[in-house]
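Enquirer: Only the shape, not the letters, is given here:
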């Protein structure tokens, strides 16, 4: 399509400037020097007068600006260039306070200039602009700007100031009554807001949530609006971890904010210079009340998975000192001296147990109550329990009769298991059902204890069965498949395996075995993932083979000798079974 020589531009098209008229670059005959190019975006264009005013504002010459406005009393001071920048934007970018005051006095519109002032961190200019907004409409200073080219509509001044860590501006806004409302979680389905937003505009809601969390995770904001910054950082970090598990699309955003909060809590712990200060931090509770735990803040850090805080040297030093208690010189002892201290304690355990009942507040008892002493006692008692299980297993080899075993170790084992049950019940009552079963080791302990209880019930059942029906010396090959004695043996074997495997819980305190145990758990998770794919492939092949072999199910073939052979149920059914004739093949010979 050629452009006509009438000199007029067609609407929506822009001609290319004149081409050079030298011979080499002159267009071929029959072609036009203009090409029609569509203009898809309509952007504002500055006139010469407006360009002059922009240059005067950019130069910072207030006298020239006043002279210009006197010459042009009808000039539009709110003119904008193609980037939607007004003269006030230019003054804010230059951080020219006097020019900003001059333009505001001339009635210029603020628009989103106060947000740009926050981004620059200029408190003086921001204060002027905010006062101007509040003068026109007091409610507008708490909101963002709808038609901003750089900021979203939900970007309020306080959120933007918190994201950029501007401490002075945050303080100014908090003094004026600004606040940040916590966003709803991604799995919230409240009728007021979340259900509608998920149906209509889920992306906008997610971006607004992330922007709000960025502001709430600001260290400058938390330091000024929270009475307990460490607790606030823990709670918000835990909430961000949960949001990362729910909203997978923004997992990296949520986890990066959670890591920032963990670094903030660690930086606060860095400020502690004495042991008393660290203890004061660790003794804080969520509501400021007393707690049964010596360090409730430490317990809360474990629940919210604040690994950096727990691994901090200040925290570890206080924990080690409280772990040792009266054994403060333990670290400086040699292996021989440590052995000489532990062995007498183990030998005198019955004596100290008696002292607990007679004189619970004596000095010896206080020395005994240190965490390391309790750990040694509980470890030794558990090893004794394992020795009882081992002795029970070895002595039971000589018993081949029906009924419960009678080695003499059954009652001590029952007493130990009842003690485990009492300990687990107390722990469950103290921490609550949800928190108790949230720890996998607690679930393991409860499963082991229940296995032993089922084993004891099977022993009782077998005892009553032999007492009522006899057949104590019946040969094992004639026992019923669900005989109580067999069930008791199986449950005792399972319980013994669980009891010995529980030693892994004690090995966690070792600096070498602990990391290896974590690696083992990760390896088991990878194995389970592989098995899931393996079983998927096996099910696929089984489905195909079942279709091929179904026709031959139960077929009988007679060979030349007259021997009958029956097709078993292999690959002919999803449920393995034995054909009713398979056990009596000798009758067909």
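Expert: Structure's in. What do you need? Everything numeric here is computed off the predicted structure, so don't read it as measured data. Numbers count the residues shown, from 1 in each chain.
Enquirer: From now on I want contacts and neighbour counts done on CA atoms only, so please keep to that.
Expert: OK.
Enquirer: which of the residues in the top helix by length along the chain are buried?
Expert: Determined from DSSP state H, the single longest helix within the chain is helix 513-549. In terms of neighbour count (16 or more other C-alpha atoms under 10 Å), helix 513-549 has its buried residues at 514, 542.
Enquirer: repeat for stretch 485-504
Expert: So for stretch 485-504, counting by 16+ other C-alpha under 10 Å, buried means 485-489, 491-493, 495-496, 498-499, 502.
Enquirer: Show me what the longest helix of the chain packs onto, helices and strands only.
Expert: Contact here means 3 or more C-alpha pairs under 8 Å, 6 or more residues apart in numbering; DSSP states H and E; on that basis helix 513-549 packs against helix 503-507.
Enquirer: and the helix it packs on, how far out from the chain's middle?
Expert: Here helix 503-507 is found 26 Å from its chain centre; the criterion is C-alpha atoms, centre = their mean, to the nearest Å.
Enquirer: Am I right that residue 305 sits in a helix?
Expert: No - secondary structure of residue 305 (DSSP: H, G, I helix; E, B strand; the rest coil): coil, not part of a helix.
Enquirer: check contacts around it.
Expert: residue 238 (C-alpha atoms under 8 Å, 6 or more residues apart in numbering).
Enquirer: Against residue 234, how distant is it?
Expert: Look at residue 305 and residue 234: by C-alpha to C-alpha, to the nearest Å, they are 9 Å apart.
Enquirer: Just give me the residues shared between the contact sets of these two.
Expert: What both residue 305 and residue 234 touch, as defined by C-alpha under 8 Å, 6+ apart, is an empty set.
Enquirer: adding another structure so you can compare the two:
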């Protein structure tokens, strides 16, 4: 029994050991090295070491090794050589007929070896289409690569790695990248790719956009790199919002495009180049440029496009801000160098002279003072001063003295308070003129900028709401005044306010006017963007308002849920329900009085919202859910709901709102300078264009210049019907005229397209050199050390092979010398002929006698003859050397002779 048990246990252990040795790996990610052919292993190890000669011997032997064999991790010899940047081995392997390049081209592009890439793409197996879109079909037919997916073509990888030279080589060979279709595209190709594999379709889009957004691709393929970077970053931002699964990837690519445009602007070295970048007039590269542009005038069209696409880094760049500041303070030289006191005195003096200067401008708009008023800073100052006067008028109208007409007696004031539809006072008439001036200015701005550009600016919405409220106020006051004229229909004019109708037009106009005043004073925050200290705070406030809007949506859901619950709980205890039940049952006054104290704050659908809202600020008493003739269970449930509401709203939601606002403030604070400069630039650009020189209400006055422009416009419209080409030329001239003159004149007179392309070519060239310089300045990494190790190993095997060849050549030379000596002795008759090779004897036949071998005396005679000849030659050479370089002493001469004898003895021993 014990033996059988031991036998069984021994068998079990033995079987377990054998099973451990034979159980295969489930996935088998690597090849089994012991099953590889020894010759293939030697061949691949030689490729790894850089031993070119061993590889050549493996390829030249009878059992020729497979040149496409792979090692344990699936890498072929050419891939190993390319990864090690061994040009000689790659050149040798490409001469083999059955070589398969595979991912070796991608490895060469990744390593950035231009020579290897050029050799690989010149191979007959690589076609032009395989460099681009056909690479996917080529990879689908072969073995799957572990390094790169099949949608990574050579040109895409070169763009990913920013290999400028290699990418230019591929483009010259016809490689291209097809831009992905729109996300909402419903063509047959997109439908098929989505149906086959949606993940692969999304990854292909990301890889393609990563290539299109690379600096190398934009620099080498776009004639307007700045515009390309703007549009691509804007498109990637929209893709990040719509494809949330890959939001981080698209956002990173968008930031890369923004950084590239800033780097190009950073390469500008003069104001001329900055203006060339910012003054690009057209967005289309296909438009023919057959006219000349006066570079003294600029429109900053490209800067407006940067504001449209929210390129904050580009707009906040020092080069861009320096040009903007130069244009902003044009006409006021040295303004920025003056102290605060001087600036304040000058501003107060100019504001005091505003009516005089406005009148002068209306009469002589082209004069020197007129040109000064057209500068951006003067327009901003006068518009701000005009708005300040408007706010002062609002304050006067809102006070007791502003509402009186001729006298300010209390009786007169009380009579106006009781009057329905009072006529406007002089101050109110001034406000009417100011509002009309603001409306006219907004209409001109809407006409110049267009609806889309006007809507994108949030302060235009603020102006629209403010002016709409004022127009509603004026309309209601007009309706109320017309009602006061017909007392028979609408009642008496003078009446106590408590007796006025609820929907009286005067009451509604006063409420609307109060709301409009709030928006008017809130518009002052818009002017804070011009100040460095207040600008970031104003931007933070705008972001916080957005956070509050998000919070209010969640808060509305929470308050709605609790309001519905409390309303349903206390609905049956409301005054109407309990009173009706009491009247039906008891019909007594006591029952009504006992039920008159329920929770009245929850008796309809609107009151619960108000009660719960004011409870956030502690203005709701606990008695709202406790007092009243209610059941104890109802009171308990009501208190629990109110307690949970306060916990959710006060502790959770309010603190969440505080955290959101703190986060927004911190984000703005981290990039305060960039955010402020971007916001200030948007403010400044509103005053750079022509028009709206005079502030309200002076802009309501029709000037002679306006009449002249109107007549010229009518003339152009008349001629446009007859000659469309002339109208096109006039349109182009108007574009050049609607500009602001720069403080510095430039002497460039050439076509706009040629000038712009020349500047862009210089900027891109500098950017590429700067990129290469940064790569050279980077530290040595592990890859560089491995390449050095590979070069040293390859050099060692080269030296070893050269030494072996040298030894073989020396042995062959000595053998040939011996045969020559023997042959010479045979010819001179001193001895028999040298012995022929053995195969000659065999081939000669049986009857041919074997040749006689030289005797010992013949060898002695040959040695003496050779030694004597060598000695004589060495003596002659020694005499010549001594004659040229005489020895300094007898010791040197003896050493020379000794060395000569030693050399002769050594030579004799070798022979």
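Expert: Thanks, I have it. Computed from a predicted structure; not experimentally measured.
Enquirer: for the buried residues of stretch 485-504 of structure 1, which one is nearest residue 239 of structure 1?
Expert: residue 502 (32.1 Å; C-alpha to C-alpha).
Enquirer: aligned partner of that closest one in structure 2?
Expert: In structure 2, the residue paired with residue 502 of structure 1 is residue 523, using TM-score structural alignment.
Enquirer: which non-adjacent residue is nearest that match?
Expert: Of all residues not flanking residue 523 of structure 2 in the chain, residue 462 sits nearest, at 7.3 Å (C-alpha to C-alpha, 6 or more residues apart in numbering).
Enquirer: what residue of structure 1 matches up with that neighbour?
Expert: By TM-score structural alignment, residue 462 of structure 2 lines up with residue 444.
Enquirer: Contacts only, for residue 370 of structure 2.
Expert: 360, 361, 364.
Enquirer: Filter those residues down to the buried ones.
Expert: With burial judged by 16+ other C-alpha under 10 Å, the buried subset of the contacts of residue 370 of structure 2 is 361, 364.
Enquirer: Distance to residue 275 of structure 2 added to the contacts of residue 370 of structure 2, as a markdown table?
Expert: Converted to a markdown table, the contacts of residue 370 of structure 2 look like this (distance: C-alpha to C-alpha, whole Å):
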| residue | distance to residue 275 of structure 2 |
| --- | --- |
| 360 | 33 |
| 361 | 30 |
| 364 | 31 |
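Enquirer: how about the helices of the stretch 151-300 of structure 1, start to end?
Expert: Per DSSP state H, counting those that start in this stretch, the stretch 151-300 of structure 1 carries helices over the ranges 157-163, 167-175, 194-200, 202-216, 219-225, 229-246, 251-270, 275-282, 296-303.
Enquirer: Trace the fourth one over to structure 2 and give me the residue numbers.
Expert: I take that to be helix 202-216 of structure 1. Aligned using TM-score structural alignment, helix 202-216 of structure 1 spans residues 198-212 in structure 2.
Enquirer: And the longest one, by the same measure?
Expert: Counting by TM-score structural alignment, helix 251-270 of structure 1 lines up with residues 247-266 of structure 2.
Enquirer: Next: the last one.
Expert: Alignment note (TM-score structural alignment): helix 296-303 of structure 1 is matched to residues 301-308 of structure 2.
Enquirer: Next: the second one.
Expert: The alignment of helix 167-175 of structure 1 onto structure 2 (TM-score structural alignment) covers residues 164-172.
Enquirer: mean per-residue distance, that stretch to structure 1?
Expert: In the superposition with structure 1, the average deviation recorded for stretch 164-172 of structure 2 is 0.7 Å (mean C-alpha distance after the TM-score superposition for structure 1).
Enquirer: Chain neighbours aside, what residue packs nearest to residue 259 of structure 2?
Expert: The shortest distance from residue 259 of structure 2 to any non-neighbouring residue, by C-alpha to C-alpha, 6+ apart, is to residue 313 (7.4 Å).
Enquirer: my bad, should have said residue 396 of structure 2
Expert: Per C-alpha to C-alpha, 6+ apart, closest to residue 396 of structure 2 is residue 402, 4.7 Å.
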